[in-house]
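[1] Need a 3D model of the sequence below.
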Amino acid sequence: MTPRGTLRPRLAAALLALIAPLAATAATLEAGAPLPPLALEDQHGKAVTLGAGTRLVIFAADKAASDLINEVLAAQPDGVLTRLGAVYLADISGMPALVTRMFALPTLRAMPFAVGLGRDAAQLADLPRRKGAATLLRIDAGRIAGVDHATSPERLRQALGLGSPP
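    Here you go, the predicted structure:
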């Protein structure tokens, strides 16, 4: 039996141990926040960076968003991401490794544009996301100038300034 005076410090320490990891998780980025450095590879194993020329980050947090972005970008002429000053990132951390190797990577390698792949959930955890929506982060001088979400090909083309399908 423990004395009553020692129970409270132990309980407080246990609660702190449970809460500390939650406080340490990254907050979702918003307008005005600096663009965080990222160390990702694309579907071909090449480094993907967010450099000084990056004006737009297009982010897919789930398969529906990825399918939407792929549909819109695949219909564009080669070099669309470069012309837009854009980097496309996809969170594939929840995908089983076998599915990634056998299905996702071969499909992605056939795409005419690079996709930075977040294989670890922590890599892209602070990017804003909505289920089934493509996230667009507008970048100005290394800071997030605006956040937008698109749930349809028309809305995504409009947000990217691409107009009607070719």
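
[2] contacts, neighbours, all on C-alpha from now
    Fine.

[3] quick one, what contacts the residue nearest the centre of the chain?
    Nearest to the mean C-alpha position of the chain, by CA atoms, centre = their mean, lies Phe59 at 4.3 Å. Applying CA atoms under 8 Å, 6 or more residues apart in numbering to Phe59 gives the contacts Ala65, Tyr88, Leu89, Ala90, Asp91, Leu127, Ala134, Thr135, Leu136.

[4] State the three-state secondary structure for it.
    Following DSSP: H, G, I helix; E, B strand; the rest coil, Phe59 is assigned to strand.

[5] now it: how far from Arg129?
    Distance, Phe59 to Arg129, by CA to CA, to the nearest Å: 8 Å.

[6] now Glu41
    20 Å.

[7] Please apply the same query to Ala26.
    Separation of Ala26 from Arg129 (CA to CA) stands at 13 Å.

[8] before we move on, back to that, intersection of neighbour lists for Phe59 and Arg129?
    Thr135.

[9] contacting residues around the helix or strand hosting Thr6?
    Using DSSP states H and E, Thr6 sits in helix 4-24. Where contact means CA under 8 Å, 6+ apart, no residue beyond helix 4-24 reaches it.

[10] Could you also give me the structure for this second sequence? I'd like to compare it with the first:
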Amino acid sequence: MRVLRSALLLMALLPGLTWALEPGERLAPWTLLDQNDQPYTLSDDLQVLLVARSMTGANLVKAALKEQPKGYLEANKVAFLADISQMPKVISTLFAIPAMRDYNYRVLLDYEGRVAPRYPGDKDKVLWLMLDHGRFVGQRAFESAEALKDALKAKAK
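    Take a look at the predicted model:
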């Protein structure tokens, strides 16, 4: 009985754990809605996945993309995923998501925190996952909008 209880406790805790990605590992598939309720499914064409786990990270992306034209991320095979699972539902519904609809870029919204935790990193930084045909190649982390902007410009060349 004690072993069964321990096993059940371990199984309950496993979804909350994050594991480091290994180079060459294929990312598990997922589909999320964006700020306009349009679905996006992880694609093998994607080369960079930006992940923000907090308003701090999301604001870094916003500042880095401020002067970029609509469709800039998509044209460069980049997607932006924002974990909004910790945001109170009333705030996200009434304020945050309606404000995002004015952005000139797509924001993939992780309402339940089921995708972003797969990719470990500092919650106040923007995680940059490099992908090749759906496989993890490497990662970087950004804590400055200017550095993120420069990396995006270099990627676009």
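
[11] ok so, going back, quick one: which of Glu41 and Arg129 of the first structure has more around it?
    Neighbour count, other CA atoms under 10 Å: between Glu41 of the first structure and Arg129, Arg129 has more, with 21 against 18.

[12] wait, isn't that one in contact with Ala61?
    Yes: the pair Arg129 of the first structure / Ala61 is scored as a contact, 6.2 Å apart, by CA atoms under 8 Å.

[13] Distance of the residue mapped onto Ala39 of the first structure from the second structure relative to Ile91 of the second structure?
    Per TM-score structural alignment, the equivalent position to Ala39 of the first structure in the second structure is Thr31. For Thr31 of the second structure, the distance to Ile91 of the second structure (CA to CA) stands at 23 Å.

[14] Looking at those two, which one has more neighbours?
    Higher neighbour count among Thr31 of the second structure and Ile91: Thr31, with 14 against 10, using other CA under 10 Å.

[15] close enough to count as contact, that one and Gln38?
    No: with contact defined as CA under 8 Å, Thr31 of the second structure does not count as touching Gln38 (10.1 Å).

[16] hang on, the earlier thing: if we only consider the contacts of Phe59 of the first structure, which is nearest to Leu73 of the first structure?
    Tyr88 (9.9 Å; CA to CA).

[17] Just give the number of residues close to the residue lying closest to the closest one once chain neighbours are set aside.
    Excluding the flanking residues, the one nearest Tyr88 of the first structure by CA to CA, 6 or more residues apart in numbering is Ile58, at 4.7 Å. Ile58 of the first structure has 22 neighbours, counted by other CA under 10 Å.

[18] from memory Ile58 of the first structure sits against Arg129, does it?
    No: in this structure Ile58 of the first structure lies outside contact range of Arg129 using CA under 8 Å: 10.8 Å.

[19] Would you mind grabbing the residues shared as contacts by those two?
    Joint contacts of Ile58 of the first structure and Arg129 (CA under 8 Å, 6+ apart) are Thr135.

[20] residues near Arg2 of the second structure, how many?
    By other CA under 10 Å, neighbour count at Arg2 of the second structure equals 7.

[21] That one maps to what in the first structure?
    Under the alignment (TM-score structural alignment), Arg2 of the second structure maps onto Leu11 of the first structure.

[22] Matching Ala79 of the second structure against the first structure, which residue comes up?
    By TM-score structural alignment, Ala79 of the second structure lines up with Val87.
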